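Asker: Have a look at this prediction, sequence included:
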Amino acid sequence: MQSLLRWIGCLLLAGLSLQLFFVVRIAAMAAVDPQSTAFQRSEAWQLALHGRHNGDKAWSQQWVPDARIASNLKRAVVASEDGGFMTHHGVEWEAIERAHERNEQAAAQAARRAAQAARRGKTARPAQLRGGSTITQQLAKNLFLSSERTLLRKGQELVLTAMLELLLDKRRILEIYLNSVEWGEGVFGAEAAAQHYFGKSAARLGASEAARLAVMLPSPKFYEKRQGSGYLASRTATIVARMPSADIP
């Protein structure tokens, strides 16, 4: 019994130490830009193993401060990914429920499209599945966590989300997110994405360009190879219309 209690005590101590580590890391991000994220390191490993398939450059990322990211891109990403970004405290439970319902419908439609495309020897667009995750949740996952889908990992994501909202302001959360999110194979952050797709800096993105990048976020590698997608064009127009009403820090 005493041995069991010691093991439980050790596990609790390890868990608390891990949370303290996360608190220190996040608090430091108020002033220090993160050099990489867990997701980026995972992707870098995959590129090192398998190489890059759509270009000669294996990795592209350049950190730019908030002032050098166009307001168009901030508005587009908020409008597309997290309309309540400025008002929620990290998690929107109603959005998660709505996303679950939409995903069931989208998955059924995608299955029908895939069957039709297979008969024609083509590849169908994947289901546009939305997790209902806020920008803060996405940042928490990208910064620290693996891609595993377990209850334990989801619980840790929620704890990290609360830490981010408590220790960083909305401007900083959005700045880190836009500098670290994936926009294609080996393409990370707003500056790299703007240069890769439009040959210009993130500060000079127009409304339609910014909206197009925002629409790519759920499936960046898919749309990187399908820039002529009809869905991409129509969804971009929708986000451009929403952008004026999107609140940003």
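Answerer: Nice, I can see it.

Asker: Going by C-alpha atoms from here, please, whenever you check contacts or count neighbours.
Answerer: OK.

Asker: Show me where this structure has its strands.
Answerer: Assigned strands in the chain: none (criterion: DSSP state E).

Asker: ranges for the helices of it?
Answerer: 2-28, 38-50, 71-81, 93-119, 135-144, 151-167, 170-180, 190-198, 207-216, 220-224, 230-242 (DSSP state H).

Asker: Serialize these to JSON lines and add fields for distance to I248.
Answerer: Shown next, in JSON lines, are the helices of the chain (distance: least, Cα to Cα, whole Å):
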{"stretch": "helix 2-28", "distance to I248": "21"}
{"stretch": "helix 38-50", "distance to I248": "25"}
{"stretch": "helix 71-81", "distance to I248": "6"}
{"stretch": "helix 93-119", "distance to I248": "19"}
{"stretch": "helix 135-144", "distance to I248": "12"}
{"stretch": "helix 151-167", "distance to I248": "15"}
{"stretch": "helix 170-180", "distance to I248": "8"}
{"stretch": "helix 190-198", "distance to I248": "16"}
{"stretch": "helix 207-216", "distance to I248": "14"}
{"stretch": "helix 220-224", "distance to I248": "23"}
{"stretch": "helix 230-242", "distance to I248": "13"}
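
Asker: want to compare, so here's the second one:
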Amino acid sequence: MGHAARLLGVLVLALLCLQLWFAGRIALMNWVAPQSTSFQRSEALRLLKEKHQVAWAQQWVDDDQLPRTLKRAVIASEDDSFAQHGGVDWDALQGAWHKNEKAQARAAARGRTAKVIGGSTITQQLAKNLFLSGERTLLRKGQELVVTLMLEGLLSKQRILAIYLNSVEWGEGLFGAQAAARHYFRTDAARLGPYESARLAVMLPAPKRFERQPSSSYVLGRASLIVARMPSAELP
């Protein structure tokens, strides 16, 4: 066996071991909540480097303490087919692809940079936040797809949503529904009403930006639209 073949074999074995490690970690999440995510650790390191301190707020709450209003709001805003898809919403991805192509063409004609619209599901967002970096490479996207399918295969939809809501970013150093509810509304996550839940859902695509003006006209207007869509949002 040549050197190149041996090296390829080692790389394949290492890749297989990595996938088994991901699968084991995910399976354990059926009973043990993740202590932190890859994104959270990278944020903590960034804050330590830039500000020489880590202001942090996060408190896990069990699924029965996460209000249905917040679940419906986030599904309506982020992933309205969450209860049906197997981890990837291919129609949403195709729609985002076409919108990005048109936006990039218009921006190029004006000498500007287009804003990229994502089509990621809640499960894909969780896969990226749990284990992966934020870089936009083909290899990273491929690994995201594999982890997404593992999450869907090894966890229930309810557990996926609970982990997501307990770990997602809602501001700088602010993670999870309980910390967000305390920070923005001075209440517990379990007491969030429909409109408060909708306002939090609006913030998810860009929490650091919306954190500066959580009561802006855009946030309030968009929240009203989400409240109207919440009754049709299907819970898993």
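Answerer: The structure has been received and is ready for your questions. From a predicted model like this one, the values you see are computed outputs, not experimental measurements.

Asker: overall similarity of the pair, as a TM-score.
Answerer: Here the superposed chains carry a TM-score of 0.93, computed using TM-score structural alignment, normalised by the length of structure 2; 234 aligned residues with a Cα RMSD of 2.2 Å.

Asker: okay, the helices of structure 1 in CSV with mean neighbour count next?
Answerer: Shown next, in CSV, are the helices of structure 1 (neighbours: other Cα atoms under 10 Å):
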stretch, mean neighbour count
helix 2-28, 13
helix 38-50, 14
helix 71-81, 24
helix 93-119, 14
helix 135-144, 22
helix 151-167, 17
helix 170-180, 21
helix 190-198, 21
helix 207-216, 23
helix 220-224, 18
helix 230-242, 16
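
Asker: Could you check how far the alignment partner in structure 1 of S120 of structure 2 is from G84 of structure 1?
Answerer: Aligned counterpart of S120 of structure 2 in structure 1: S133 (TM-score structural alignment). S133 of structure 1 sits 11 Å away from G84 of structure 1, going by Cα to Cα, to the nearest Å.

Asker: Now do the same for K49 of structure 2: its match in structure 1.
Answerer: By TM-score structural alignment, K49 of structure 2 lines up with L49.

Asker: and if you look at F175 of structure 2?
Answerer: That one, F175 of structure 2, aligns with F188 by TM-score structural alignment.

Asker: now its match: how far from R212 of structure 1?
Answerer: The value you get for F188 of structure 1 to R212 of structure 1, if Cα to Cα is used, is 16 Å.

Asker: In contact with the counterpart of A83 of structure 2 in structure 1, which residues are there?
Answerer: In structure 1, A83 of structure 2 lines up with M86, judged by TM-score structural alignment. Contact analysis of M86 of structure 1 by Cα atoms under 8 Å, 6 or more residues apart in numbering lists K170, D247, I248, P249.

Asker: Please indicate which of those are buried?
Answerer: Buried by 16 or more other Cα atoms under 10 Å: K170, I248, out of those.

Asker: would TSV of the contacts of M86 of structure 1 with distance to A58 of structure 1 be doable?
Answerer: As requested, these are exported to TSV (distance: Cα to Cα, whole Å):
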residue	distance to A58 of structure 1
K170	31
D247	35
I248	32
P249	33
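
Asker: hang on, the earlier thing: quick one: the match of A83 of structure 2 from S180 of structure 1, how far?
Answerer: Here the criterion is Cα to Cα. By it, M86 of structure 1 lies 20 Å from S180 of structure 1.

Asker: again with W93 of structure 1
Answerer: Using Cα to Cα, W93 of structure 1 is found at 25 Å from S180 of structure 1.

Asker: can you check S133 of structure 1 too?
Answerer: Taken as Cα to Cα, the span from S133 of structure 1 to S180 of structure 1 is 17 Å.

Asker: And for K154 of structure 1?
Answerer: 20 Å.

Asker: Same check on D169 of structure 1?
Answerer: 17 Å.

Asker: repeat for L4 of structure 1
Answerer: 42 Å.

Asker: What lines up with N179 of structure 1 in structure 2?
Answerer: Match for N179 of structure 1 (TM-score structural alignment): N166.

Asker: Contact partners for the residue nearest to that match when sequence neighbours are not counted?
Answerer: In space, and not counting its chain neighbours, N166 of structure 2 is closest to G176: 3.9 Å by Cα to Cα, 6 or more residues apart in numbering. For G176 of structure 2, the contacting residues are Q58, Q59, W60, Y164, L165, N166, S167, V168, E169, W170, by Cα under 8 Å, 6+ apart.

Asker: counterpart of the first one in structure 1?
Answerer: If I follow you right, that is Q58 of structure 2. Under TM-score structural alignment, Q58 of structure 2 pairs with Q61 in structure 1.
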